[in-house]
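Colleague: Mind looking at a prediction? Sequence and model below.
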Amino acid sequence: MPFGLRLETLAVAFQTTTLLWLWWRQQQQRPEDSQQKETIQTLKRDVAKKERARVDERRGRVAAEKELRCVMEEKLDTSKGCFVQPVGTVQSCFKVCLGTPRQGSLAPSTRAKITFYRGVSPDTLVGLKDFSHVWILFVFHQNTNGRNSRAHEGLRSDSHRHTFRAKISPPMLKERVGIFCTRSPHRPNPIGITLAHIEHVDVRERTVYLTGVDLLDETPVLDIKPYISAFDSLPDARAAAWVSTPQPSIEIEWNSVSLQSTIHKLSEKSVHYRGAPENLVAAIEEVLQVDVRSKYQTRRWTSPDYINSQVIDNVRVQYRFALLGQPASFDGGNSGAVAARILIFAAEEAPPAK
């Protein structure tokens, strides 16, 4: 065979081999490409499905909110109502309801401040520093019974329905009494009044610094008024016997000295106790000594195996409760005070409030 013909034959064979190899590679890649395309299509369908679900959920939520607003407007007798709006907000060492003292004076080391809105003139606070205490009118903003629209029907002047509980069981009493002879936050109008000690008034910043508080963080403030002992303190005033029932004396015990050292370090990052670690320790002890809970919570709280926790400012302590007398005497009865002990065994930085 001539050399030129042989070379041409080799070239044709090489081209054929190359084409066969390319065809084989394409055949190998087709299943993989097909699988990728199928995966992409599946993901696109899932995204579209989730987007439709999100749109439907939003549409339903908006419709429900509109319906609830219509129901509220229909059931509330706004023509006979009184419109009020907050003038400021509380920034408190208490982030949750559980563990907040029933009266601020029972825990004098607790701290908070009221910052008034920019629409409130700083001049409104001129002269307040001359008073030692202040009355605070506020809203129970974390109530749970006000979210039910049916609960507002009884507020209409022409309504004959009773939607709010007429009687409740106070923590210090075994029997039920009328809501208007208690200071329960669950009232027809969720408005509260409390007395606090004035530490400092910053007129320029529209801020009043307080101690001895029982207010939650972010509580809306409707008004404040100075406490005047000549008018507000009545020597002949009387109260129900169950209100003045002696409470059990509770002893606070720290599991180790290092716990208080931990609290001292945490106080450097606190909002209300920076530079005052001893006051933070005192606030923790005072709050635990006057803790108020429902009967169910008290039974669980006093269980020796139950681990309790309390958050003050940026500190969370864990503790156990031990009765030194008959447990039945601690649930608010009138059988006398019973000594008890709280053992604090852990202290750490509190997680951010939700």
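Modeller: Sure thing, it's come through. Residues are numbered from 1 along each chain as shown.
Colleague: C-alpha from now on. contacts and neighbour counts both.
Modeller: Will do.
Colleague: residues contacting residue 133?
Modeller: Residue 133 sits next to 195, 196, 197, 198, 226, 227 when contact means CA atoms under 8 Å, 6 or more residues apart in numbering.
Colleague: longest helix anywhere in this structure?
Modeller: Ranked by residue count and defined by DSSP state H, the top helix of the chain is helix 3-75.
Colleague: Which neighbouring elements make contact with the helix or strand following it?
Modeller: Downstream of helix 3-75, the first helix or strand assigned by DSSP states H and E is strand 88-92. The helices and strands touching strand 88-92, judged by 3 or more CA pairs under 8 Å, 6 or more residues apart in numbering; DSSP states H and E, are strand 111-116, strand 220-226.
Colleague: List buried residues within the contacts of residue 133.
Modeller: By neighbour count, with 16 or more other CA atoms under 10 Å, those hold 195, 196, 197, 198, 226, 227 as buried.
Colleague: got those as TSV, with distance to residue 33 columns?
Modeller: TSV is the format used below for the buried ones among the contacts of residue 133 (distance: CA to CA, whole Å):
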residue	distance to residue 33
195	74
196	73
197	75
198	74
226	78
227	80
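Colleague: Take this one as well and set it beside the first:
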Amino acid sequence: MFDVKTIGIIHTPYQQKFGVPRQPNLVPLGTGELHLIAPFNHPDCVRGLEQFSHLWLLFMFNHTAHQGWQNMVRPPRLGGNEKMGIFATRSTFRPNPIGLSAVELHDIVIQDNCTILKLGSVDLVDKTPIIDIKPYLPYSDSYPLAKASYASEKPAIMLTILFSELADQQLLLKPQLKDLIQQVIAQDPRPAYKKKSLSTQEFGITLQNANIRFKVEDDIATILSVE
């Protein structure tokens, strides 16, 4: 048996699993903050970490762990049509619900007994528990000629984004939120089976505590409202 400890909680714009980018660096404005918790928030725990530009975060899939796992899953990059073995995918439904993400480290803030890591683009739900941090080592962690099967290229932008008159008015004083909405929804967060539908579909998503309604028709997503 192993005693796995939560060392910190990450804060991101994504209040729910729907809409989270499938990998980091796909949504540049989707940044995060990792707040370490005692006793791991001691300044000595991060001494020297500022000398690294990128980190590996190990975390728990706490939103899907209760759903268990299967031998085979349908990767979204394959359109949800083809099955692959669980260990040939990055599915969240794993025998042990542990995830791994490489993120950029922007800054380390230490004050008032708080240690906060300011991060670049992330692919985690808000308040995901982090169980470890490791420095990213380019000479050993990067293999430019590596083969990556069905995910060898960065996914293309899937949807064209339009804003309704109402949404434009609601976002008039929030240009950064508008840009974040555009970056997230352009990646097409819909489940693969929904993308096959030819009818107009309406969805809701929460970003930065804003409730966003949008519809999709013919690869065009129209943002209907932002509340």
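Modeller: Sure thing, it's come through. For clarity, every value in this text was computed on a predicted model and none was experimentally measured.
Colleague: which SSE is the aligned residue in structure 1 for residue 160 of structure 2 in?
Modeller: Under the alignment (TM-score structural alignment), residue 160 of structure 2 pairs with residue 251 of structure 1. In this assignment (DSSP H and E), residue 251 of structure 1 forms part of strand 250-254.
Colleague: which part of structure 2 lines up with the longest strand seen in structure 1?
Modeller: If you go by DSSP state E, structure 1 has its longest strand at strand 191-202. With TM-score structural alignment applied, strand 191-202 of structure 1 matches the range 98-109 in structure 2.
Colleague: List the contacts of that stretch.
Modeller: Applying CA under 8 Å, 6+ apart, the external contacts of stretch 98-109 of structure 2 come out as 23-25, 50, 52-61, 92, 115-123, 136.
Colleague: List buried residues within those residues.
Modeller: In the contacts of stretch 98-109 of structure 2, the ones that pass as buried (16+ other CA under 10 Å) are 23-25, 53-61, 92, 115-123, 136.
Colleague: tell me, the longest helix along structure 2 lands on which residues of structure 1?
Modeller: The single longest helix within structure 2, with elements called by DSSP H, is helix 175-186. Alignment of helix 175-186 of structure 2 against structure 1: residues 278-289, by TM-score structural alignment.
Colleague: Comparing the matching stretch with structure 2, how large is the average distance?
Modeller: Here the mean offset of stretch 278-289 of structure 1 against structure 2 after fitting is 1.6 Å, by mean CA distance after the TM-score superposition for structure 1.
Colleague: Which residues belonging to that stretch are considered buried?
Modeller: Neighbour-count burial for stretch 278-289 of structure 1, counted by 16+ other CA under 10 Å, picks out 279, 280, 281, 283, 284, 285, 286, 287, 288, 289.
Colleague: For the fifth one, list the residues it contacts.
Modeller: Contacts of residue 284 of structure 1 were listed using CA under 8 Å, 6+ apart, and they are residue 312.
Colleague: swap the cut-off to 10 Å and go again
Modeller: Neighbour list for residue 284 of structure 1: 107, 109, 110, 252, 278, 310, 311, 312, 313, 315, 316, 317 [criterion: CA atoms under 10 Å, 6 or more residues apart in numbering].
Colleague: Can you tell me whether I have it right that the second one is in a strand?
Modeller: No. The assignment for residue 109 of structure 1 is coil, going by DSSP: H, G, I helix; E, B strand; the rest coil, so no strand is present there.
Colleague: what about it, how many neighbours?
Modeller: Residue 109 of structure 1 has 22 neighbours, counted by other CA atoms under 10 Å.
Colleague: likewise the last one?
Modeller: Using other CA under 10 Å, residue 317 of structure 1 has 19 other residues around it.
Colleague: Can you tell me what it aligns to in structure 2?
Modeller: Alignment note (TM-score structural alignment): residue 317 of structure 1 maps to residue 212 of structure 2.
Colleague: can you pull the buried residues of the helix or strand where that match lies?
Modeller: Assigned by DSSP H and E, residue 212 of structure 2 belongs to strand 210-217. In terms of neighbour count (16+ other CA under 10 Å), strand 210-217 of structure 2 has its buried residues at 212, 213, 214, 216.
Colleague: Grab the most central residue of structure 1 for me.
Modeller: Geometric centre of structure 1, nearest residue: residue 96, 4.0 Å, by CA atoms, centre = their mean.
Colleague: What's that residue aligned with over in structure 2?
Modeller: Using TM-score structural alignment, the equivalent of residue 96 of structure 1 in structure 2 is residue 16.
Colleague: residues touching that match, list them.
Modeller: Contacts of residue 16 of structure 2 by CA under 10 Å, 6+ apart are 63, 124, 125, 126, 205, 206, 207.
Colleague: how far away is it from residue 209 of structure 2?
Modeller: According to CA to CA, to the nearest Å, residue 16 of structure 2 stands 10 Å off from residue 209 of structure 2.
Colleague: residue range for the longest helix of structure 1 in structure 2?
Modeller: Helix 3-75 of structure 1 covers no residues of structure 2 once aligned (TM-score structural alignment).
Colleague: what's the average distance of the longest strand of structure 1 to structure 2?
Modeller: Compared with structure 2 after the fit, strand 191-202 of structure 1 shows a mean deviation of 1.2 Å (mean CA distance after the TM-score superposition for structure 1).
Colleague: What is the helix or strand following that strand packed up against?
Modeller: The element immediately downstream of strand 191-202 of structure 1 (helix or strand, assigned by DSSP H and E) is strand 207-211. Judged by 3 or more CA pairs under 10 Å, 6 or more residues apart in numbering; DSSP states H and E, strand 207-211 of structure 1 is in contact with strand 88-92, strand 111-116, strand 133-139, strand 191-202.
Colleague: Run the angle between strand 207-211 of structure 1 and strand 133-139 for me.
Modeller: 100 degrees (axes from the mean of the first three to the mean of the last three CA atoms, to 10 degrees).
Colleague: In this structure residue 45 of structure 2 contacts residue 39, no?
Modeller: Yes. Using CA atoms under 10 Å, residue 45 of structure 2 is in contact with residue 39, at 9.0 Å.
Colleague: returning to that earlier point: among the helices and strands packed on strand 207-211 of structure 1, which comes closest to residue 344 of structure 1?
Modeller: Evaluated over those, closeness to residue 344 of structure 1 peaks at strand 111-116, with 21.2 Å, by CA to CA.
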